[in-house]
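In: Here is the input, now give the coordinates:
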Amino acid sequence: MVKKSIIVRELKRKKIVKKFFLKRKEILKNFSKSKTYEEKLLVHSQLQKLPRNSSKVRLRNRCWRTGRGRGFYRDFGLSRNMLREMGHEGLLPGLTKSSW
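Out: Coordinates of the predicted model:
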């Protein structure tokens, strides 16, 4: 299990990303429309004034069961360890153990 503080931090980031999504999108649209270098600098300074955690890139996919950030499978929302355990128990429909 991941420390509770890491999970809370990730939830906080999700909340901030959601809050600033429209504002960030509008600023980026203005950035792509600006033609001169000076205009781009002005728009970029507006973008830098937003909180760093408002960027979607800073979010990390985590296992919903353990909170593990590495070895994440998007199809199931689980880490590799939990995927294996739950697959052996037959809790994941459509997942079969490979044999050749």
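In: contacts and neighbour counts: CA atoms only from here.
Out: Noted.
In: Which elements pack onto the biggest helix by length in the chain?
Out: Ranked by residue count and defined by DSSP state H, the top helix of the chain is helix 4-33. If you count contacts as 3 or more C-alpha pairs under 8 Å, 6 or more residues apart in numbering; DSSP states H and E, helix 4-33 packs onto helix 37-49.
In: For the helix it packs on, which outside residues touch it?
Out: Helix 37-49 is contacted from outside by 24, 27, 28, 30, 31, 34, using C-alpha atoms under 8 Å, 6 or more residues apart in numbering.
In: so who does residue 88 touch?
Out: Residue 88 touches residue 97, counting by C-alpha under 8 Å, 6+ apart.
In: Now show me the structure for the sequence below, then we'll compare the two:
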Amino acid sequence: MAKVSMVEREKRRTKLAERFEKKRAELKRIVADPEADYEEKQAAMHRLNKLPRDSSPVRGRNRCRVSGRPRGYYRKFGLARNKLREAAMRGDVPGLRKASW
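Out: Predicted coordinates:
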């Protein structure tokens, strides 16, 4: 089980990223616009840098929904490898079977 503080921090980052999503996209559009003049791009980049760091979606880390484990995460199932195995053994994941050959 991951530390509760780390899971809560991740939730906070997700909320912050959602809150600043539109503002961040607008500023990035101005910076990438070839028609915008240099001063306008500089001002947009400065405002982008002033936004909270955790409002960037790339700072998010995928975590297991059950245990909060950050590593061994399977995106398709939203679970870490060990919790996915447990769920598969119980038969909770439709279409997933233990391999045997």
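In: Just the buried residues of the contacts of helix 37-49 of structure 1.
Out: 24, 28, 31 (16 or more other C-alpha atoms under 10 Å).
In: Would you tell me which one of those comes nearest to residue 80 of structure 1?
Out: Distance ranking of these against residue 80 of structure 1, using C-alpha to C-alpha, places residue 24 first at 33.6 Å.
In: since we're on residue 75 of structure 2, how many residues are nearby?
Out: By other C-alpha atoms under 10 Å, 11 other residues sit near residue 75 of structure 2.
In: ah, wrong one, I meant residue 52 of structure 1
Out: By the criterion of other C-alpha under 10 Å, residue 52 of structure 1 has 14 neighbours.
In: Give me the distance between it and residue 96 of structure 1.
Out: 41 Å (C-alpha to C-alpha, to the nearest Å).
In: Next: residue 8 of structure 1.
Out: Distance, residue 8 of structure 1 to residue 96 of structure 1, using C-alpha to C-alpha: 34 Å.
In: Then residue 5 of structure 1?
Out: From residue 5 of structure 1 over to residue 96 of structure 1 the distance is 35 Å, taken as C-alpha to C-alpha.
In: go on, residue 32 of structure 1?
Out: From residue 32 of structure 1 across to residue 96 of structure 1, the span is 47 Å (C-alpha to C-alpha).
In: what does residue 64 of structure 1 give?
Out: Distance, residue 64 of structure 1 to residue 96 of structure 1, using C-alpha to C-alpha: 21 Å.
In: Looking at these two, which has the bigger crowd around it?
Out: For residue 64 of structure 1 versus residue 96, neighbours defined as other C-alpha under 10 Å are more numerous around residue 64 (14 against 10).
In: wait, isn't the more buried one in contact with residue 77?
Out: Yes: using C-alpha atoms under 8 Å, residue 64 of structure 1 is in contact with residue 77, at 6.3 Å.
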